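[1] sequence plus predicted model, see below.
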Amino acid sequence: MGATAQKDAPPTVEAVAPALSEDTSERTNSDQPIKEKSVAGGCLSVVVLGASGDLAKKKTFPAIFNLYKQGFLPDEMHIFGYARSKMTDEELREKLRGYLKPDRIDPAKDPEDVIKQFLNKITYIHGAYDADESFIQLNEEVSRHEQKRSDDVSPTRRLFYLALPPSVYPLVSKRISKHCMNQRGWTRVIVEKPFGKDLESSEALSSELGALFSEDQLYRIDHYLGKELVQNLLVMRFANRFFVPIWNRDNIASVQIVFKEDFGTQGRGGYFDEYGIIRDIIQNHLIQILCLLAMEKPISLSPEHIRDEKVKVLECIKPFNDKEVVIGQYEGYKDDQTVPNDSSTPTFASLVLHINNERWDGVPFILKAGKALDSRKAEIRVQFKDAPGDIFKCKKQGRNEFVMRLQPKEAMYMKLTVKEPGLDMRATQSELDMSYHQRYQDIVIPEAYERLILDT
């Protein structure tokens, strides 16, 4: 968690684009799908390690495509997919084609042409993750592209995305450091959670990666921090005056952070069984959200200042009480052939955390996460205390709540007690609702991975 926080507050797309751009005006003689926004020119090589896996085809490549088609990546970009699976360039392209969505493409462009342009920028290299000769070949391919798309003096850029299990990070990172570092510009490496299974393994992994790359070359990401509503948390808390005096133990009764999936492991039980729902969801995604909800106002929006305030929250969390923890495993979990028959790995967990500081003393933070449940939902629910002096006899209606639904169908709403229409003075509960798909009909919300990749 501490490591994740170092670069875990990516700015919005609008904030990043001007900083990266030298010229946002329309360019000519370019195959770029959209011209309004354009990253500063220069050769960019994106290397996706684990290119044949689920994460790469469902998240990484579509995120890169979405940035490309909106003009956030340069024409000189080329993508190198690297994995152990034997396949040709064309086989990888066909495998990815169905995951590239044509929305957000300039209406003047043919979507199929844009997808084809993007796929033609992908080269596949087959190799083992512990084979020096394969990474030497990878470096040769990247260097050949750099020589072709830039002159001898212009700087080049190399971005390595490790769409791999964390157990492979050290193997791959050693070979990137040894054979594939850029000699004419920056090299950056993206690694995704989980960062180990416990404190010992996390520190060991950080030490190994820290010995190979400088801190400004290494990007540890938690994709949940790129979600629109998570990004909105700081704005909601610190830019709205009416939240400032009530966001504390005097007014808030409890806070719930809930993550529910209506499907099981779907053949990925071998990976999931190694970590379980607590390591996979709670100790990273939900704890990060808790920190944003509970922290004090940072000095600025710089990642370092936000990280510092998060750390203060973590240091104030009391050790949890076993009586306030519930774990379980859904029926049928062990039917997955990749899960051991004697597995006791939890697929559901609920726990209560208490923050021992002046703002939150006595307020329970309830974290819940589970697979194969009754619905798919991720939300934050802040419940307020009862209004004193219940002259309307409305306690049975329920308390006021502020809810942020992260997925699906992003929304924010407040549950309020109001008068029921009619001649009687009867109270009822209603909602002030801002659903994103209704309020922002002409705006497509970026995927979390797009924000985090762009931030690198």
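    Here it is on my side, so go on. Residues are numbered from 1 along each chain as shown.
[2] CA only for contacts and neighbour counts going forward, please
    Noted.
[3] tally of neighbours for Glu192?
    Using other C-alpha atoms under 10 Å, Glu192 has 18 other residues around it.
[4] surely it touches Asp222?
    Yes. If you go by C-alpha atoms under 8 Å, Glu192 and Asp222 touch, sitting 6.1 Å apart.
[5] contacting residues for the residue nearest the centre of the chain?
    By C-alpha atoms, centre = their mean, the chain has its centre lying nearest to His223, at 1.2 Å. Going by C-alpha atoms under 8 Å, 6 or more residues apart in numbering, His223 touches 192, 448-449, 452.
[6] all the strands of the chain, in order from the start?
    43-49, 77-83, 122-126, 156-162, 185-192, 218-221, 252-260, 325-328, 348-354, 364-370, 377-384, 401-407, 411-419, 427-435 (DSSP state E).
[7] can you say which of those strands is nearest to Pro111?
    In terms of C-alpha to C-alpha, the element of these nearest to Pro111 is strand 122-126, at 17.5 Å.
[8] helices or strands next to the closest one in the packing?
    Contact analysis of strand 122-126 by 3 or more C-alpha pairs under 8 Å, 6 or more residues apart in numbering; DSSP states H and E lists strand 77-83, helix 89-97 as its packing neighbours.
[9] gap between the last one and the chain center?
    This means helix 89-97. Using C-alpha atoms, centre = their mean, to the nearest Å, the distance from the centre of helix 89-97 to the centre of the chain it belongs to is 25 Å.
[10] adding another structure so you can compare the two:
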Amino acid sequence: MSNAVYLIFGATGDLARRKLFPAFYALYRERKLGDRFAVIGLARRPRTNEQFREDLYESIQEFARYNVTKDEQWSSFAEHFEYMSLDINNIEGFRQLSELTGTLDAKFEIGGNRLYYLALAPELFGSVSHNLQAGGMLEAGGWHRLVIEKPFGYDLPSAEKLNAEIRQVFDESDIYRIDHYLGKEMVQNINVVRFANAFFEPLWNHKYISNIQITLSETVGVEDRGGYYDRSGALRDMGQNHMLQMLAVMAMEPPSRMHPEDIRDEKVKVFRSLRGFQSAAEVRANTVRGQYISGTMKGKPVPGYREEESVNPESTTETYFAARVFVDNFRWAGVPFYIRTGKRLPVKTTEVVVEFKNVPNNVYLSRKHKLEPNLLVFRVNPMEGIYFKMNAKQPGSEGAIIPVAMDFCQSCQVGLNTPEAYERLLYDAARGDSTYFTRWDEVALAWKYVDKIASAWGERTEDLHLYGAGTWGPERGSQLLAEDGFRWWPVNGQDEGEVAWEFTQV
């Protein structure tokens, strides 16, 4: 990992506390982060270095993968962290920050490298970028990289404006747009399974796959994000980034080289091949927008979305989004990709299900048996793993056929302490590896696709489908698949009819 000064804007916020500081500690414990680094926490709130380091310790103690105690190792780690109160609209403050950065650079022999992490509201990205330049922060030798969180804009015009502001200061090659799902172990494992196994890639096309299902479900409501979420909704908060990015990983062609730009080029080709919507009627036929009402979660009553704090009591913002998506190229012609995401669903999970075409009817075993299709499932979160479902003879029976699964549970392995997504992404950004960050053309094409949906939804608020908290969303979400002769496969062994599979683990 390169030597650098890491400047964390929004250092007193929830993201820094839950993800970034624990990530720094894990990288340090694994010796991926050496001794030639410094971290400057930046926020408006007054804080001494001692108070900041105490906050740092509490954050790591609560959220890090490694246990921490206040010993010599902790002292060596904590001395690299300093805090500065900063008004991001004050140029003089940035000049003082430049002096502090230079001091720490000299102290730890860093060599001028800077990584600016903006854990801030998107509308501040442009002004902070310009003030970094005006305050002399970009004049030091070494590289300068900007890491920014989603959402990147609210729609395509706002994203274009935001990108133009940032590009006046930073080159595209120095901008690292985080989609933390791309840092997850099993999302990165998808391409390994595809491209490192000779028996999968020949089957990875419309001749053998009937459909692909991507589910990202949450059990929580909007919590303390009601004000933000009511302006965003599931489509913009999850659909435009996480859902479409996972779809692109599943659908992309093998890159010609293991180079970040070649890999991202292939994802862009997928986005360019997405079948657009020509009318509002097409949008309504292929998408579902839902909003949860009061219901029961784990035996306890929970309020409806419109009853949540900071939410408009008459809000039509969607908390559930599902869509039937087509990638119009030779590999995927005619294969539907079904995506869904929602809040207050029964199970918290992220899964990708590849359903293969079934054997022909009335041929050999299918004459007497109702054979289930083969499934390849990537479990991304919270349990990580892969399983393959196939048909086999039931032991001891007179020819009965049952579905069995070969199940690889990565999370079950003894001693495995899987790195968090932010650890990988911080590590990659410091090394200059942009593979798992989103490029501007990816962002723009995703917004172009999503904006058509949002525009059509805005014309007819009566298309909002209500669903009870604790259910799998509106009935229309199931009808979307039923129209094509499919159904949502169980998530973590639980489907909409509460029917669990009986699997034999191998």
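    Arrived safely. Just so you know, these numbers come straight off a predicted model, no measurement behind them.
[11] TM-score, when you put one on top of the other?
    The TM-score (TM-score structural alignment, normalised by the length of the first structure) is 0.85; 409 aligned residues with a C-alpha RMSD of 2.0 Å.
[12] same check for the contacts of His223 of the first structure, but in the second structure.
    For the contacts of His223 of the first structure, the aligned pairs still in contact in the second structure (both residues aligned by TM-score structural alignment, their matches' C-alpha atoms under 8 Å) are 448-449, 452.
[13] with respect to Glu228 of the first structure, which of the contacts of His223 of the first structure is nearest?
    Nearest member of the contacts of His223 of the first structure to Glu228 of the first structure, counting by C-alpha to C-alpha, is Ala448, at 7.3 Å.
[14] how close does the residue nearest to Ser150 of the first structure when sequence neighbours are not counted sit to Leu49 of the first structure?
    Leaving aside its chain neighbours, Ser150 of the first structure sits nearest to Cys43 (6.2 Å; criterion: C-alpha to C-alpha, 6 or more residues apart in numbering). Going from Cys43 of the first structure to Leu49 of the first structure by C-alpha to C-alpha, to the nearest Å gives 19 Å.
[15] check Asn248 of the first structure too.
    45 Å.
[16] show me which of the two is the more surrounded one.
    Neighbours were counted for Asn248 of the first structure and for Leu49 using other C-alpha under 10 Å; Leu49 has more, 21 against 17.
[17] what's near enough to touch the counterpart of the more buried one in the second structure?
    By TM-score structural alignment, Leu49 of the first structure lines up with Phe9 in the second structure. Going by C-alpha under 8 Å, 6+ apart, Phe9 of the second structure touches 41-43, 116-120.
[18] just to revisit the earlier point, wait, which of the strands of the first structure is closest to Asp308 of the first structure?
    Among these, the nearest to Asp308 of the first structure by C-alpha to C-alpha is strand 218-221 (16.5 Å).
[19] so where is the closest one in the second structure?
    Aligned by TM-score structural alignment, strand 218-221 of the first structure falls on residues 175-178 of the second structure.
[20] what about the matching stretch, how far off from the first structure?
    Aligned to the first structure and superposed, stretch 175-178 of the second structure gives a mean residue distance of 1.7 Å (mean C-alpha distance after the TM-score superposition for the first structure).
[21] distance check, the closest residue to Val68 of the second structure other than its chain neighbours against Lys368 of the second structure.
    Take Val68 of the second structure and drop its neighbours on the chain: the residue closest to it by C-alpha to C-alpha, 6+ apart is Gln61, 6.0 Å away. Relative to Lys368 of the second structure, Gln61 of the second structure is positioned 59 Å away (C-alpha to C-alpha).
[22] between these two, who's got more neighbours?
    Counted by other C-alpha under 10 Å, Gln61 of the second structure and Lys368 do not tie: Gln61 has more neighbours, with 15 against 11.
[23] using CSV, lay out the strands of the first structure together with distance to Val168 of the first structure.
    As requested, the strands of the first structure are arranged in CSV below (distance: least, C-alpha to C-alpha, whole Å):
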stretch, distance to Val168 of the first structure
strand 43-49, 10
strand 77-83, 12
strand 122-126, 16
strand 156-162, 9
strand 185-192, 11
strand 218-221, 15
strand 252-260, 28
strand 325-328, 29
strand 348-354, 27
strand 364-370, 27
strand 377-384, 30
strand 401-407, 31
strand 411-419, 38
strand 427-435, 41
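[24] tell me which of those strands lies nearest to Pro303 of the first structure.
    Per C-alpha to C-alpha, nearest to Pro303 of the first structure of the strands of the first structure: strand 218-221, 12.2 Å.
[25] so what secondary structure elements neighbour that closest one?
    With contacts taken as 3+ C-alpha pairs under 8 Å, 6+ apart, strand 218-221 of the first structure sits against strand 185-192.
[26] which part of the second structure matches the strand it packs on?
    Under TM-score structural alignment, strand 185-192 of the first structure corresponds to residues 142-149 of the second structure.
[27] check stretch 300-312 of the first structure too.
    Alignment of stretch 300-312 of the first structure against the second structure: residues 257-269, by TM-score structural alignment.
[28] quick one: buried residues of that stretch?
    Using 16 or more other C-alpha atoms under 10 Å as the test for burial, stretch 257-269 of the second structure gives 261, 263-269.
[29] now the residues you listed in a markdown table, with distance to Asn49 of the second structure?
    Formatted as a markdown table, these follow (distance: C-alpha to C-alpha, whole Å):
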| residue | distance to Asn49 of the second structure |
| --- | --- |
| Glu261 | 40 |
| Ile263 | 42 |
| Arg264 | 40 |
| Asp265 | 44 |
| Glu266 | 45 |
| Lys267 | 43 |
| Val268 | 44 |
| Lys269 | 48 |
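[30] helices - which of these land there?
    Residues of those located in helices (DSSP state H): 261, 263-269.
[31] nearest to Gly477 of the second structure, out of those residues: which one, please.
    Lys267 (26.6 Å).
[32] quick one: the closest one from Trp143 of the second structure, how far?
    Shown here: Lys267 of the second structure relative to Trp143 of the second structure, a distance of 27 Å by C-alpha to C-alpha.
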